[in-house]
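In: Curious how this folds, go ahead:
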Amino acid sequence: MSASVDTTYNHQVNIPMIGFTNGASVTQKAVARLEDTTITLTVGNDGAIKFNSHKGTHKCDLYFAISPSTAKLTISADTDTAQLKMKQTMNADAVMYSHITFEARSEAEGPAIKNSLLVASGNANLGDMKVELKANHDTELVGGLSGNQSNSLTIKIHPIEVVFDFQNKGNIKLSFNEALMAKIDLQNDYSATIKPEAQQINTVALARFNQYKSSYNFTIDNNEKEAGIFATMNGEANLEFLTNPISIPEIDLPFINMHIPAISDLNLYEHTGLKNILTTTEQSLDVDSKILYQKSQFHSLGNLITELSLKLPIFNLNANAGLYAEDDLVFRLGATTASVFEALKTKLDGTTSLTTKRGLKLATALSLENAHIEGNHDSTFSLSTDNLEAAMSVATIAKIALPIFNLEANQQLVADTKTKPNAASTLKLKGDFNLPLIKAVGRAEADHSLKLEGILEYISVESSTKGNIDGTILEYNAVLGALDNEANIYLNADGLRSTSKIIANAKLSNGETTILEMYVDENLAVEASVSRVYAVLKFASNNEANVITFKTKGKHVAQATIDFAQLTSLTADVEIDMFQPSNVGDITLFEKTVVELTGPKQKISTTAKIATPVYTTNLAAELKGDVPAFKAKLKSSATSVINFLDYDVDASFTASFENEALSVNGKAVLTHADLTMDIQNVITQAMR
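Out: Model prediction:
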């Protein structure tokens, strides 16, 4: 047995517009029905409008039905006017404890919109706990701003998967006038997929303005075998506008009174040097990079890999680096470059490995290849866990080749602790140069070595440096130079011994004529202990110069000996002899100092002889101490072409302490062209 109830509602509205032949009317009809346990509602709307000479209609129908277990909704609408045309539909169904679905569509047209379409659908299924939502929107524009724009959205939610995807694209043309027009492309895409066994996130962006374009793609990916980050970037640009000549009018700056002349037909592409660097005005940039972690199936560290690729019209770069953890821990590095310019072509390879079997061993190998730079490096460090013995070796070879300069370098280092801790290092340099600007051509070599030994009983260090240079400057002038330096240090429980030797020579000559020359020979020896220090220094130097009208040739010699016994004695002998004759006058310096200091006796004496073209002086000073008396003497005289500088001094001083009395005697005589002084002092004082 069933029952039904119907209810109908009709409504009509007319709206006249006073003073015009225009108006609008709307008719609405609604019917509601109850049949058994189902309620249905039907609504219809009809409308019409007239404005001036334009007519328009609007129609909308709605149907809705609901029962205890289901529900259904249907909507359709149609609008047709001179300014807007639109059609819309929507259908939705629901079943209790089962699913909910809907579909919607909207289409529109207008003066600036040729077509706009929106389509959306959704589904929620309670049985498999899945929700889906999709939407697409496409628009076509006309007029001054024309083109296409589209958007899409997809969402899926499921207990074992979540998917999100959004896409936005636009191709637009903007017209200001017939001559000025801009084309614009835009794109933004985002997507994400999440599953228990894998996850991925991706984003894409693109932008283009006329001939300029840039884009990037960024992805994060994770699955059972690997996890990675991937990124790409691209760019394009056209520099053709720089080839069009420009003109700059003349400019006057009144405040600083400066005038800048006019510039006409200036080509920036040529004058800035871009023409010589860039092979084309169409420039592009491509970058690809990734960071990838390869997961290990045996619960170790796994592998980490990175890669980078860079591409330009004149330069390409490919680089990679990886950290691999299998039996050993290995790091690898590689890079290559390619270019239209030979100097930018490079190859780099490197490997570092760490081994922990039967100890610790770290090995590194690195190589570099280039038209101007080349090098190789190898090093090894090892440590034995059985006896803690350590060893290290390092070898580096490098070459530099330039149009004006070439250099080769070789470095070696070896160290170990097997028999005793020791290390040896050598460095060899060899090169040549060619400087056309000053017409300098030559070659040079240098060697350096260092040896070290050390145990609990002693430490020994040996160092040696040798070098030479041979070349010409300004074509006809020869340049020669040499250096020889050796130093040794030995330290043990008894004390320190050290020696050092330096021999250096530099010469600039023109044929058989010496322009500049310098020679140095220096030797130093030191012995030191807790109770005594003994040092000997010997120095000799020769020099010669023939520059324009100046000529000189000199010889310098110095030597010193010091012997110091702690709290006992100090003896020193220092002698300096310098002779520098020249065509403008001679300079002579001689100085000798002697020191003898012991407990009961002390003596210090100094003698000096200095001669210059305008001044000559002699000095003799002496201090003697022989308990209980002390004596001091001073004699000094000077002669000069300037009479006022002539003088003569003779002075003496005596002090003694005998029979509990202090006696002091002193006298001094000064003789000068304008002054003569004779001073005598006698002091006696009894001590009580």
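In: Every contact and neighbour count from this point should use C-alpha atoms.
Out: Noted.
In: mind listing the helices for the protein?
Out: Using DSSP state H, the helices assigned to the chain run over residues 268-271, 274-277.
In: any chance of these in a markdown table, with mean neighbour count and distance to residue 336 too?
Out: Output for the helices of the chain, formatted as a markdown table (neighbours: other Cα atoms under 10 Å; distance: least, Cα to Cα, whole Å):
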| stretch | mean neighbour count | distance to residue 336 |
| --- | --- | --- |
| helix 268-271 | 14 | 30 |
| helix 274-277 | 12 | 20 |
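In: One more sequence to fold, the one below, so I can look at both together:
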Amino acid sequence: SIGMNGDANLDFLNIPLTIPEINLPYTEFKTPLLKDFSIWEETGLKEFLKTTKQSFDLSVKAQYKKNRDKHSIVVPLSMFYEFILNNVNSWDRKFEKVRNSALHFLTTSYNEAKIKVDKYKTENSLNQPSGTFQNHGYTIPVVNIEVSPFAVETLASSHVIPKAISTPSVTIPGPNIMVPSYKLVLPPLELPVFHGPGNLFKFFLPDFKGLSTFDNIYIPAMGNFTYDFSFKSSVITLNTNAGLYNQSDIVAHFLSSSSFVTDALQYKLEGTSRLMRKRGLKLATAVSLTNKFVKGSHDSTISLTKKNMEASVRTTANLHAPIFTMNFKQELNGNTKSKPTVSSSIELNYDFNSSKLHSTAKGGIDHKFSLESLTSYFSIESFTKGNIKGSFLSQEYSGSVANEANVYLNSKGTRSSVRLQGASKVDGIWN
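Out: From the prediction side, this is the model:
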């Protein structure tokens, strides 16, 4: 939860202000003299805020209450364990077969490659003599250090890979120091003989032992969540409450209201939704709005059972303005009890009256629709009518329209009809 409050003193708005005339740059205009001007009095803040002593109080609170109930979800792990136990022996035999085949392929391929390499080296050594790279001796100037000749003997199969290297001897005059020559013989490059590990043939998959199984997973049920918001000041008060409750039914509720110095900004909005789980599923929702100019409500119900599906929706709205009023009503119903049926109706009435515009208008619209269906036939009926009556600059007018349509379809044929009727009148022009 969060809480906050504060105060403000607006007495400085009562101090009268005096603003002299000011010449506007690059023009010949001057601002008028403003003397003893009170922002609090002249701008309407006095009527709006009522007092210069302002304060506010803010409160926010959210709470979740844990539910002790749990939902059980069936998980057939015992069947999974039984399947593994019944097939683990066959998996062991397949693994052993694949293991032996892989080891045999690896050993055979390696030995064949070794034979080919040895054969290639033998043939080249017989047909080609070994190569020798020799460097002549030389004397390093100034220091008179003598370096004897040295040689590098390469393999017969490859003149790049050395077989033996003879290092030069170095003689340093003066102290009569001599470093003798050495011959380094490198071991031949050969692929070793590959022996497969004998203990590999004794490797088996581990034994599988079934654990103690559980066939249900328990998930905690959703708890109750509530939320409260409140803001209060000398001008406006706002309150909002919301809640989600999980009991025998799942219920969601919302309520918001305001209190304002201006009646037009006062409102109350309330909504409730309930999900019932006895004998099927049923969802009921209700929403209402109340204001000085607008009132409305919405109610809907959806019901699902094994044998039937039913739905109904009802919406009403009323608008009341100084020169305009409107009433709206809509209903929708459908079910599948004896046969699938859907019916809908819309009704709209309005009244406009403005003395400043010297105009009036009053009328309404009514629409009805129905549908029935079975495997043997299909039927649609639609009816619409509307009317208007009013005046414009003392010139009266009126009009009406009506439309009716029907369609019926079965295995024997189709029948349909359409009727349209209209009338209008303007005084002094046509009738």
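In: hang on, the earlier thing: looking at the helices of the first structure, which is nearest to residue 486 of the first structure?
Out: helix 274-277 (50.3 Å; Cα to Cα).
In: which other residues reach that closest one?
Out: Identification of contacts with helix 274-277 of the first structure by Cα atoms under 8 Å, 6 or more residues apart in numbering yields 269, 270.
In: if we go to 10 Å?
Out: Contacts to helix 274-277 of the first structure, defined as Cα atoms under 10 Å, 6 or more residues apart in numbering, come from residues 242, 243, 268, 269, 270, 280, 281, 314, 340, 341.
In: Can you select the buried ones from those in ChimeraX?
Out: Buried residues among these (16 or more other Cα atoms under 10 Å), as a ChimeraX selection:
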select :268,269,281,314
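In: Just give me the closest of the contacts of helix 274-277 of the first structure to residue 77 of the first structure.
Out: The closest of those, once distances to residue 77 of the first structure are taken by Cα to Cα, is residue 281, at 55.3 Å.
In: quick one: contacts for the counterpart of that closest one in the second structure?
Out: Matched to the second structure by TM-score structural alignment, residue 281 of the first structure sits across from residue 52. Residue 52 of the second structure sits next to 8, 9, 10, 11, 12, 13, 14, 40, 45, 46, 234 when contact means Cα under 10 Å, 6+ apart.
In: Using a markdown table, please lay out the residues you listed together with distance to residue 102 of the second structure.
Out: Formatted as a markdown table, the contacts of residue 52 of the second structure follow (distance: Cα to Cα, whole Å):
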| residue | distance to residue 102 of the second structure |
| --- | --- |
| 8 | 87 |
| 9 | 91 |
| 10 | 92 |
| 11 | 95 |
| 12 | 95 |
| 13 | 95 |
| 14 | 99 |
| 40 | 96 |
| 45 | 93 |
| 46 | 96 |
| 234 | 88 |
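In: Tell me which of those fall in strands.
Out: The strands, defined by DSSP state E, take in 8, 9 from the contacts of residue 52 of the second structure.
In: which one among the contacts of residue 52 of the second structure gets closest to residue 135 of the second structure?
Out: Lowest distance from residue 135 of the second structure to these (Cα to Cα) belongs to residue 8, with 104.0 Å.
In: who are the neighbours in contact with the closest one?
Out: 52, 53, 54, 55, 56.
In: ditto for residue 115 of the first structure
Out: Contacts of residue 115 of the first structure were listed using Cα under 10 Å, 6+ apart, and they are 85, 86, 107, 108, 109, 138, 139, 140, 141, 142, 148.
In: I'd like those laid out as CSV, including neighbour count and distance to residue 173 of the first structure.
Out: Shown next, in CSV, are the contacts of residue 115 of the first structure (neighbours: other Cα atoms under 10 Å; distance: Cα to Cα, whole Å):
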residue, neighbour count, distance to residue 173 of the first structure
85, 18, 24
86, 18, 25
107, 18, 23
108, 19, 21
109, 21, 19
138, 18, 16
139, 19, 14
140, 19, 11
141, 21, 9
142, 16, 9
148, 19, 9
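In: Translate residue 503 of the first structure into the numbering of the second structure.
Out: Residue 503 of the first structure maps onto residue 421 in the second structure, with residues paired by TM-score structural alignment.
In: okay, now the counterpart of residue 301 of the second structure in the first structure: neighbour count?
Out: In the first structure, residue 301 of the second structure lines up with residue 380, judged by TM-score structural alignment. A total of 18 residues lie near residue 380 of the first structure under the criterion other Cα atoms under 10 Å.
In: Same question for residue 293 of the first structure.
Out: 21.
In: ok, it - contacts?
Out: 222, 225-229, 301-306, 322-324.
In: Just give the closest residue to it, not the sequence neighbours.
Out: residue 304 (4.5 Å; Cα to Cα, 6 or more residues apart in numbering).
In: So the one you found is in contact with residue 324, correct?
Out: Yes: if you go by Cα atoms under 10 Å, residue 304 of the first structure and residue 324 touch, sitting 6.4 Å apart.
In: thinking again about what came up before, columns distance to residue 80 of the first structure on top of the helices of the first structure, output as JSON lines?
Out: Formatted as JSON lines, the helices of the first structure follow (distance: least, Cα to Cα, whole Å):
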{"stretch": "helix 268-271", "distance to residue 80 of the first structure": "57"}
{"stretch": "helix 274-277", "distance to residue 80 of the first structure": "60"}
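In: on that earlier part again, residue 368 of the second structure versus the match of residue 281 of the first structure, what's the distance?
Out: Relative to residue 368 of the second structure, residue 52 of the second structure is positioned 57 Å away (Cα to Cα, to the nearest Å).
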